[in-house]
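**Student:** predicted model and sequence below, questions to follow.
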Amino acid sequence: MPRAFKTCALLLLSAACLWLNPPRAQAAQPALTITAETDKTTLGLSDSLTLAVTVTSNGADVPEPHLPSLPNFNVYSSGQSNNISIVNGRVFSSQVYSYSLTPRFVGQATIPPITLNAGGRTYQTDAIQITVVPAGRAQQSATRQTKAVRPVRARPARRTSGQQQSQQDALSEEETAFVKASVSNKNPYVNEQVNLTVRFYTAVPLMGNPQYTPPTLHGVLSEDLPPVRTGTETINGRAYNYSEIKSALFGAVSGKADIGPAKVQYQPRTDDMIDPDMPDFFQRFFAQGLSGAQSRETASSPLALEVKPLPEEGKPAAFSGAVGKYSISSSVDVKELKTGEALNLIITVSGTGNLKTIAPPKLPDMPNFRVYDMVTSLNMTKSGDLVQGSKTFKTILIPKASGLLTLPPVQFAYFDPSDSSYHSEETRPLQIKVSQGAPQAQPAVYASSGNPGASVTTLGEDIRYISENKPRSPLSARLQAVNALGRANYIPLALFALSALIVLVRNSGNNDQALLKFRKAYSSAKTPAGAAQKFFAAGQTAQGAAALSEAMNTYLCGKLGCPLGSLRLKEIEERLKNASAQVRPETIERLDKLWQELELLRFAPSQADGARLKQLPDDMLELFRTLDKELRK
């Protein structure tokens, strides 16, 4: 196939692809990666592990990952940290989400892939395999080894079945296990931290760890306060083991806030000690296996908070809703720079409270600087049952003038529930030394350094603004009108490619005379065949026979590519068979019969049948059509 033909075919294919999938202008999506790791892969049933999920992005907005269902673990959020850096105007961020996982059963457990959806794509981590062993297995093994070297002692007296049943009957289901919930403050201020404590008490051994379902909350925000605590407590003269779970609550609005029941599902073990010498040992052994797997559920009583509004008296102008105890600081990454260069202003708010709700502080008026939007990062911990940490705000500043410039203090106000009053903090002023860079042919801007008599120099604007209201030129208007046509713009390209393809196909056929004769053999033979039919109708048999011979010669010469004057019928038939394996024997027989009739007609025209003469041209053309199909290239 000629190179030009291939090129045109590719051009037509490209036009079709553009029509089906037109290019769309899309905003560049930030590159994301997500990884997950645990601090251990083997732990005891009474232990816990830390799962850290790290998300990195080439942007400030880092989406939160989605944890899959973890039926083998109780899951608690233990905090998060965020690191954002700005390099040459590009923002890079890394967010770490930490979770505390407590196993519920002994055996192999899997943490499935953790997913994250961003920009229409789904990212995921690898699965993590965890092995959970019985609690205190190492200590139990050591105890068994110690017992093996001790002398055999007398077996203690066995408890009778009646004694065991009497002890079980002494404990009702409510006394066997129950849940208590309490709050540290029932009348907090809006956004003040209140600790919710949920304790699950049990007086009997359990099969595995219980499954905890946190209460439903209305009007409050919640943060987990891991880890899970355990201990013992005597209630009404009976010893109980307990597991304690804490959460930090923050009232979202003033008024009543409801805390629903906390629920726990557990599987108690019965007949914990069965003596093999007891007469009903097998009956009690199998009964224990069946009854030990029965699940029960217990729940705490609902609670309510009466959230107080923040006082209006004494509220500072800089107050934006922060409640707790905080401090504020500021810094810059460079203190000396040239005109046209940028610096990062970093403002950090640290303390205890609901850091997620802290809004960016309002920056003071800085006429000597161009100020860009802020990006935020959060580092939160939960030590000592307090939500605490820091929130960092970063922005880019570009000086408009040279000299000794001052960044004024940034103010921050918060409400402290411990003394029911507002407090104001502010950063220290920062001095920036700006020297003049390369001069630019732009309007000059003058700025004062803040010191009387200090020298003031000029510098050019580092950013040229785009005029959005500038009238469009006629050419721009036409181009926008063409662009609005969308896919219709590809129609001329497709038509051009199709026309070029047709021309190339025709030219390629014209350049190959043998191929051209092969393709036009039937149409060339139709003309003399039609003339023969007219001759036969006029009674001119000899002329009609000559016309049919010309039609046969024209067709076979075009198909076989050779003169037929010196070829016999058998040679023609062999060439047809060699030309294509699709030529059937029936077609060869029809050609042989028609050839014999034509020879008889040429040499003995007076013996021809008139009815047969009228049918002969049609039979010949029908034979040619059959050969066309079987010799098709």
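**Tutor:** Arrived safely, thanks for sending. On a predicted model such as this, the values are computed, not experimentally measured, just so you know.

**Student:** all contacts plus neighbour counts: C-alpha atoms, from now on.
**Tutor:** Noted.

**Student:** how about the strands in the stretch 401-550 of the chain?
**Tutor:** Chain-ordered strands for the stretch 401-550 of the chain, with DSSP state E, counting those that start in this stretch as the definition, fall at 403-407, 411-416, 421-426, 430-435.

**Student:** put this beside the first:
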Amino acid sequence: MFTRLFFWLLPLLLAIPAPNVRAANSGTPPAGMLFIESTLDNAAPWVGQEVRLTYTLFFSGTAPQIEDKSQPEHPGIWAHELPPENYIDSTPVSKNGELFRKAVVKQLRLVPLQSGKLPVTGYRLRGLVPQQGEASLDSRNDIETIVTAPTATLQARALPKPAPAEFSGAVGHFILTVSPKASTVHAGEPLSLSVTISGKGNLDTPPPLTVLLPDGIQREASATPPGGTASKKASTSSVSITMTLIASKVGAFRFVPVKLTAFDPETGRYETIASNAIAIRVAPAQTATTPPPTQPQPATKIPPRGDAESPDAMSRPLIAIMAAAVLALIFGLHLRFLKRYKQSGASQKNPAEPSKPSGAPPAQSAGGEKSPQALRNELYSALKKTGIRNPSGLTSKELGKLLKEKGVKTQPISEITALLSAIDHALYAPGEVSPKKLETMNRNAAEIMASLSKR
């Protein structure tokens, strides 16, 4: 009997996994393999109170590739999505006796704007599940699954009535802090206050504050409302604004500058929150001090140009003397250069006189005439007396030019140069000079020297 029962049950046992195989092939995942949960941290908030909606994905096996198919719809609710993380972590969890992994895929900040039943619906997620149960780069054979999140419903409660006249519209538990930029200012100068609102509640829009200022200090009027810088950390928020005050009265002031009236969901009452007190000292206004006029310095009298004590009058003669000395030095150097040049030229043109042999004629002949050598020496001495320093080193042309500069006429100059030429011929020509020629040279030399001595 047991054998017959076993064979009867065998086809049934083989047929049990068949539906799963067909679902995988047809692209339909097994039931309960992928689903989403919608969770509210407060399902019954007050109007204006911030709550958080979390969408959690449950899956088994390999993690699917997911993307948003449609965004949630939320009429009557202000919503803001929290920035998603780059990597979605998953944790194991048991659900209805089965083992799953769960991961948060989306979070929204919600603020009901009206009372009543307010649903959040329509969020759908597209997932790609690997067909073989293992992730691969090729997703063409993955099973596409569209998962719809269940509706999350807010049962918003209306705020108690009547609301205080100074109610700002803020809902939450907040703290006010004020920090002045300076503790001492001069009358008429601006003073900046940094006001920070922090706590648990929605502060994306800074709530209006009640400003309480003592007499003598007023708030500076602004054409635009003060802006704020909001920040969000975990379940707390904060916003900072800047307020400018003007002090017109001198004195010391200690006061609480701002207050905020908000509805506190934790107590269910309207609460007025005061900031910390600040101390300000107002000094007298600064007056523009005009420096005393400077007395003009007496003008220094400038002496006339002709004054003997004037620096210019004293320096002009000195400059003239120095200039004359420089010119004289230059002229002297020039003359010295010319003299050396002429001496070197004469030494090249006129060779040194040969030493007379032992049989040379005497300085004076037997007839009483002077020798050519004696005549030349006497003639050179006479020329030196006229101002010609070195006649022996000059050529006939150079000697004639100098004599002309000394005022000697042309005829005597010709006679002098002719006599010197005759003397040179008598000294260096072979043979002895004739007595007649020597007599003529003596006579001409005597006449020339007599003429030169008269000058």
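**Tutor:** Here it is on my side, so go on. No experiment lies behind these values; they were computed from the predicted model shown.

**Student:** any idea what the TM-score comes out to?
**Tutor:** Structural agreement between the overlaid chains, expressed as a TM-score with TM-score structural alignment, normalised by the length of the second structure, amounts to 0.52; 264 aligned residues with a Cα RMSD of 3.2 Å.

**Student:** which of the strands of the stretch 401-550 of the first structure sits most buried?
**Tutor:** Mean neighbour count, computed with mean count of other Cα atoms under 10 Å, is highest for strand 411-416 among these, reaching a mean of 22.

**Student:** mind reading off the mean deviation between that one and the second structure?
**Tutor:** In the superposition with the second structure, the average deviation recorded for strand 411-416 of the first structure is 1.7 Å (mean Cα distance after the TM-score superposition for the first structure).

**Student:** state the distance from Thr102 of the first structure to Ile130 of the first structure.
**Tutor:** Per Cα to Cα, to the nearest Å, Thr102 of the first structure is found 11 Å from Ile130 of the first structure.

**Student:** pick out whichever of those two has more residues nearby.
**Tutor:** Higher neighbour count among Thr102 of the first structure and Ile130: Thr102, with 23 against 18, using other Cα atoms under 10 Å.

**Student:** and the helices in the stretch 201-350 of the second structure?
**Tutor:** In chain order, the stretch 201-350 of the second structure shows helices spanning 311-349, with DSSP state H, counting those that start in this stretch as the criterion.

**Student:** hmm, I was thinking of the stretch 351-455 of the second structure
**Tutor:** With DSSP H, counting those that start in this stretch, the ranges of helices along the stretch 351-455 of the second structure come out as 372-385, 396-405, 410-428, 435-453.

**Student:** OK, contacts around the residue nearest the centre of the first structure?
**Tutor:** In the first structure, the C-alpha closest to the average C-alpha coordinate belongs to Thr122, at a distance of 1.7 Å (Cα atoms, centre = their mean). Each residue near Thr122 of the first structure by Cα atoms under 8 Å, 6 or more residues apart in numbering is listed here: 115-116.

**Student:** wait, Val195 of the second structure touches Thr244, no?
**Tutor:** No - when contacts are counted by Cα atoms under 8 Å, Val195 of the second structure is not listed as touching Thr244 (10.7 Å).

**Student:** those two: which has the busier surroundings?
**Tutor:** The neighbour count for Val195 of the second structure versus Thr244, taken as other Cα under 10 Å, is higher for Val195 (20 against 16).

**Student:** that one: which element?
**Tutor:** With elements taken from DSSP states H and E, the one containing Val195 of the second structure is strand 190-201.

**Student:** that strand aligns to what range in the first structure?
**Tutor:** The counterpart of strand 190-201 of the second structure in the first structure, using TM-score structural alignment, spans residues 342-353.

**Student:** spatially nearest residue to Ala422 of the second structure (excluding sequence neighbours)?
**Tutor:** In space, not counting the residues next to it along the chain, Ala422 of the second structure is nearest to Met441; the distance is 7.7 Å by Cα to Cα, 6 or more residues apart in numbering.
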